[in-house]
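# Below are the sequence and a predicted model for it; my questions follow.
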Amino acid sequence: MSGDVVGDSRPPGTLRGLAERTPAYRERWADLLRAVAILLVVTGHWLAAVVTYDRGGLDGVHVLEVLGWVHWLSWIFQVMPVFFLVGGFANAASLGSSRERGVGWRDWLLSRTDRLLRPTTAFLVVLAGAAMPARALGADPELIGRAVWLARIPLWFLAVYVGVVVLAPVMYALHRRWGLAVPVVLAVLVGVGDVLRLGFDVPHGGTANLVLMWLAVHQLGFAWRDGRLPARRKVALPLLAGGLGCLVLLTVAGPYPVSMVAVPGAEVQNTSPPTVALLSLAAAQTGLVLLLRDRADRWLRRPRVWTAVVGVNAVILTVFLWHMTAVVVAAGVLYPTGVFPQPPIGSAEWIVLRLPWLAFLAIVLAVLMALFGWIEWRGRLRPARTATPPHRGTHERTYTALTIVGLAAALTGLVGVTLADPDFHAPTGLPTQALLAYLGGVFILHLMNRRVTAPTGERTDRVSRGGRRRWCRRPRLPW
């Protein structure tokens, strides 16, 4: 599922045009899963975020801290394993396609991370740019710090996924050699981390699970792509039943909490770091994905359905990045003005008011999408990358080294931003050193991308028609 399109090389001007250009071999089910997974995460975050207003200040609480009975619902809303499964499928397809076109691992990484980091960079720059004048105008630094912290919550997932993408060429090579043995070994290592942390109380014993668990799920996506994990009932049902069985056993009779998302203040978490309980949920979700694949594929052949899926996927990362910013904006508008009541959490009135709360957040997010969605959409209009002309050995090593440095700086900075305390009150509301490291890394990667996309020094936003060159307009959102 590399997303490469054959035929007309002109960028599609409409959503329908993009949908009609979908290659016959594309796995549409994976695209739907990506969209559904992110939208479920967004909805879950919106439902779980309980903002309170008292004595001129905004505060908040996580609904899982207050309502224990909703912990079971996390088995539905915790769908990040599905996203990593689909990511593995898509990255395997893209890596395979790149090999056929003669594109090396370095240029593949530049292209793949560019799609992730462009919208992320815009998000961080806007966030920092809004915090500084707000503080200069006299806004409470503590309030700004908490608002920025709430808005950047989605970055923890993105940092992990970028790390997995950076490791994808190596992990794909291991997959081609060892197949399903790779995720099995990774799963065992996740279990070892749990034993060290929970059984022997080793400090940071399970920290490696922050990468190992998600790599294991990503490897399952590789296996799904090449048929080692086929969409057949004899494979899907054991995964589904076995995963659910282990999950129930581990949470009911074992030491793991029921909630599959982080509960503030809880001694044991299933996500930070990930546990074998979360891995069991991932196995069950993988089984369900394989079980429903054929029926879903037939449904996705309908033009209107597929067009809607394409539309959501065109800006799905932007939706994810900005959805908690919508919470910040909505809280700042609804609560200080007294427009929105604040009934006790868990009451009938509170439950009913979740619906207009979701509706208002959707409106705010739609406005944010109109402002920033084009950044992601523009990146998706770029044609598939082909092999770059060979360079002399010294230049080639320099480009590779700079790419590695850029990726390391960007990823390190992103992790630093993610881990910053909610009470951190730098001028931007973000850790300055981490932000500068990220921006520096992104700048290096941008320079490397310019070298790859325009190796002859020509502008790449020109197209040739009838022997004449014309400048393309800046792409707009398809709707």
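Good, I have the coordinates. Numbers count the residues shown, from 1 in each chain.

# Every contact and neighbour count from this point should use C-alpha atoms.
Fine.

# Report how many residues lie close to residue 400.
Per other CA atoms under 10 Å, the neighbour tally for residue 400 reads 16.

# Can you tell me the element the closest residue to it other than its chain neighbours falls in?
Nearest non-adjacent residue to residue 400, counting by CA to CA, 6 or more residues apart in numbering: residue 106, 6.7 Å away. According to DSSP states H and E, residue 106 maps onto helix 105-136.

# A further structure is provided below for comparison with the first:
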Amino acid sequence: MPDRVANQDVTKGGWAGRLTAQVEARTPPERDRYLDFLRVAAILMVVLGHWVVRVIVAPEGEPQADYLLAVEPGWQWASLIWQVMPVIFLVGGVLNAQSWHRARANGDTAVPWVRHRARRLLRPTTALLLVVVPVWLAAELLASDMLLIEPGVALIPLWFVAAYLAVTSLTPATLALHVRGWSVPAIVAAVVAAGLLDALRLAEWGPVVGTQPLVGLPNFLLIWVAIHQLGHLWADDQLPARGMGQAGLVLAGVVGLAVLIGAGWPLTMVPVEGTELPNNAAPPTVALFALALVQTGLIVLARDPMRRVLAQPWFWTPVALLGARMLTLFLWHQVAMVVTTNLVVWLGWFPLTETVDARWWAQQPLWVLAFSVLLAGFVAVVGRFEDAGSSTSRPDSGGWGVTLSGVVLIACGVSGLLWLGVADMPPGLSLGFLVLFLAGSRFLGAFGQHSKG
């Protein structure tokens, strides 16, 4: 409260001051601004990382698209810094725990809560799919030889929607474990099971789907749920509160990473597009969980000083504004990259280098600026769907049967769309997977309500 009073003079700063004052006035005093900052910072790092790793060069004058970690493997170490999706699941564990506790206190049950949280993901995602899939099909029919990057690349962020929806749907169960004091045993069990599956996957045991052995598929739940469970511990102040304990989390994660990578786990924390190289993210491995421990320790170490900074309206305002459109930014950033890149190559706006050299790096700010301008336009047009996703104006009578069926259909639809991107299959199949996604969204009440099932 003193900080707010002390900063009332921001209204004297013109339109920027008025905007800052409006944002400050609309922010509830009890809101944990640090959680918003973490989510926004993580998403912006993901967006920037995806844009920079897309390599556009023209050896012998012929434009071609490549992937930075494939053409310059020495940069794979940077994924240890730039892989920040664990932060999203960690913060999600905090927010979902707080939200479910509030819902229980208000007399709500698990099914309506899960369905409401699902709608916040699905409505913005549906808007993306209803644009990208038809464009993908039209491009395949009319301009397949003209595109340097296919529209299907824009669907890469969908993996997060499916994974986060599944983890969120399990929150009533994972939080029940937490309330009973079983969070740490559950995390240990999940990580041990994931480690065993890692060993089988790295030994190339069993059938391959896409580019990786199918045996690793359960890790999409095991690892992300384990990180989400760390968020439950944070929500109840059960993470280390003192600097030594917090530094201990960092040290444990660093040692774990060193041991695992030394034992044969991949160095890269993200998939290396265009290759069949193993990685620690698709599917997740215990090395990714070790990285999550490092990030968790650093986050709690920085918590108090960052909260003091975020109490300042000038710092909080951009975080709040970006946070209100965070999902839209994430879902549409690859669309901006695909559209801009193809236009730049067609129209010759940037002189392309032959290789990844100093001139290529010098051009990256121009590419990022161009992507940012188009992304801002997309956010202005479709950002409203993010608001629609949080609406609770209509009653929802869906039961567990239809809810779980919806989650499964969403997972199948997303998996199929992503599979098309790595299996070199006809884009026409995307219509079938789109139907699965839309059916799952319908089951979860994104476009209407259902009777109990």
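Received, thanks. Remember, predicted model here, so these are calculated numbers, not experimental data.

# what's the TM-score for these two chains?
Overlay of the two chains. TM-score (TM-score structural alignment, normalised by the length of the second structure): 0.86; 425 aligned residues with a CA RMSD of 2.7 Å.

# ok, back up a step: give the other helices and strands that the helix holding residue 106 of the first structure contacts.
helix 141-151, helix 155-178, helix 316-334, helix 348-380, helix 393-419, helix 432-453 (3 or more CA pairs under 8 Å, 6 or more residues apart in numbering; DSSP states H and E).

# Wait, residue 430 of the first structure touches residue 126, no?
No. Contact between residue 430 of the first structure and residue 126 fails when scored by CA atoms under 8 Å: they sit 11.7 Å apart.

# So for these two, which sits in the more crowded spot?
Neighbour count, other CA under 10 Å: between residue 430 of the first structure and residue 126, residue 430 has more, with 25 against 12.

# ok but that one is inside a helix, no?
No. Looking at residue 430 of the first structure with DSSP: H, G, I helix; E, B strand; the rest coil, it is coil, so not inside a helix.

# Could you pull up the contacting residues of the residue nearest to it when sequence neighbours are not counted?
Distances taken as CA to CA, 6+ apart place residue 417 nearest to residue 430 of the first structure, at 6.3 Å, with adjacent residues excluded. Contacts for residue 417 of the first structure (CA atoms under 8 Å, 6 or more residues apart in numbering) come out as 430-431, 434-435.

# So which of those is the closest to residue 75 of the first structure?
For the contacts of residue 417 of the first structure, the closest approach to residue 75 of the first structure (CA to CA) belongs to residue 430, at 32.0 Å.

# give the contact list for that closest one.
With CA under 8 Å, 6+ apart, residue 430 of the first structure has these contacts: 128, 145, 148, 417, 420, 424.

# With residue 213 of the first structure as the reference, measure out to the fourth one.
By that I understand residue 417 of the first structure. 22 Å (CA to CA, to the nearest Å).

# With adjacent residues omitted, what lies nearest to residue 311 of the second structure?
In space, residue 311 of the second structure comes closest to residue 3 once its chain neighbours are excluded; the distance is 6.6 Å by CA to CA, 6+ apart.

# is it true that that neighbour touches residue 312?
Yes. Here residue 3 of the second structure reaches residue 312: they are 7.1 Å apart, a contact under CA under 8 Å.

# higher neighbour count, the two?
Between residue 3 of the second structure and residue 312, counting by other CA under 10 Å, residue 312 is the more crowded of the two (16 against 11).

# and the gap between that one and residue 70 of the second structure?
Counting by CA to CA - residue 312 of the second structure and residue 70 of the second structure are separated by 42 Å.

# Same check on residue 321 of the second structure?
Distance from residue 321 of the second structure to residue 70 of the second structure, by CA to CA: 35 Å.

# Between those two, point out the one with more neighbours.
residue 70 (18 against 14).

# And that one? What does it align with in the first structure?
Correspondence of residue 70 of the second structure to the first structure, assessed by TM-score structural alignment: residue 65.

# got it, and residue 153 of the second structure?
In the first structure, residue 153 of the second structure lands on residue 150 (TM-score structural alignment).

# Number of residues surrounding residue 32 of the second structure?
13.

# Just tell me what it corresponds to in the first structure.
So residue 32 of the second structure corresponds to residue 27, using TM-score structural alignment.

# Relative to residue 90 of the first structure, how far out is that match?
Taking CA to CA, one finds residue 27 of the first structure at 9 Å from residue 90 of the first structure.

# now residue 261 of the first structure
For residue 261 of the first structure relative to residue 90 of the first structure (CA to CA), the value is 25 Å.

# now residue 425 of the first structure
39 Å.

# Looking only at neighbour counts, state which of these two leads.
Neighbour tally, residue 425 of the first structure and residue 90, criterion other CA under 10 Å: the higher count belongs to residue 90, 23 against 19.

# Please give the element, helix or strand, for the more buried one.
Short version, using DSSP H and E: residue 90 of the first structure is in helix 80-101.

# In the second structure, which residue range corresponds to that helix?
With TM-score structural alignment as the criterion, helix 80-101 of the first structure aligns to 85-106.

# Now do the helix holding residue 90 of the first structure: everything it contacts.
For helix 80-101 of the first structure, using CA under 8 Å, 6+ apart, the contacting residues are 1-3, 30-31, 33-34, 37-38, 41, 104, 108, 161, 165, 168-169, 172, 214, 217-225, 282, 285-286, 385-387.

# Can you select the buried ones among those for me in ChimeraX?
Applying 16 or more other CA atoms under 10 Å to the contacts of helix 80-101 of the first structure, the buried members can be selected in ChimeraX as follows:
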select :1,2,3,30,31,33,34,37,38,41,104,108,161,165,168,169,172,214,217,218,219,220,221,222,223,224,225,282,285,286,385,386
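
# Cross the contacts of helix 80-101 of the first structure against strands and list the overlap.
Using DSSP state E, the subset of the contacts of helix 80-101 of the first structure located in strands is empty.

# before we move on, the earlier item: distance to residue 80 of the first structure added to the contacts of residue 430 of the first structure, as JSON lines?
Shown next, in JSON lines, are the contacts of residue 430 of the first structure (distance: CA to CA, whole Å):
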{"residue": "128", "distance to residue 80 of the first structure": "27"}
{"residue": "145", "distance to residue 80 of the first structure": "27"}
{"residue": "148", "distance to residue 80 of the first structure": "23"}
{"residue": "417", "distance to residue 80 of the first structure": "21"}
{"residue": "420", "distance to residue 80 of the first structure": "22"}
{"residue": "424", "distance to residue 80 of the first structure": "27"}
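
# What separation is there between the aligned residue in the first structure for residue 202 of the second structure and residue 243 of the first structure?
The equivalent of residue 202 of the second structure in the first structure is residue 198 (alignment by TM-score structural alignment). Relative to residue 243 of the first structure, residue 198 of the first structure is positioned 21 Å away (CA to CA).

# ok, the two, which is more surrounded?
residue 243 (23 against 16).

# Am I right that residue 58 of the first structure is in a strand?
Yes. The assignment for residue 58 of the first structure, made by three-state DSSP, places it in a strand.
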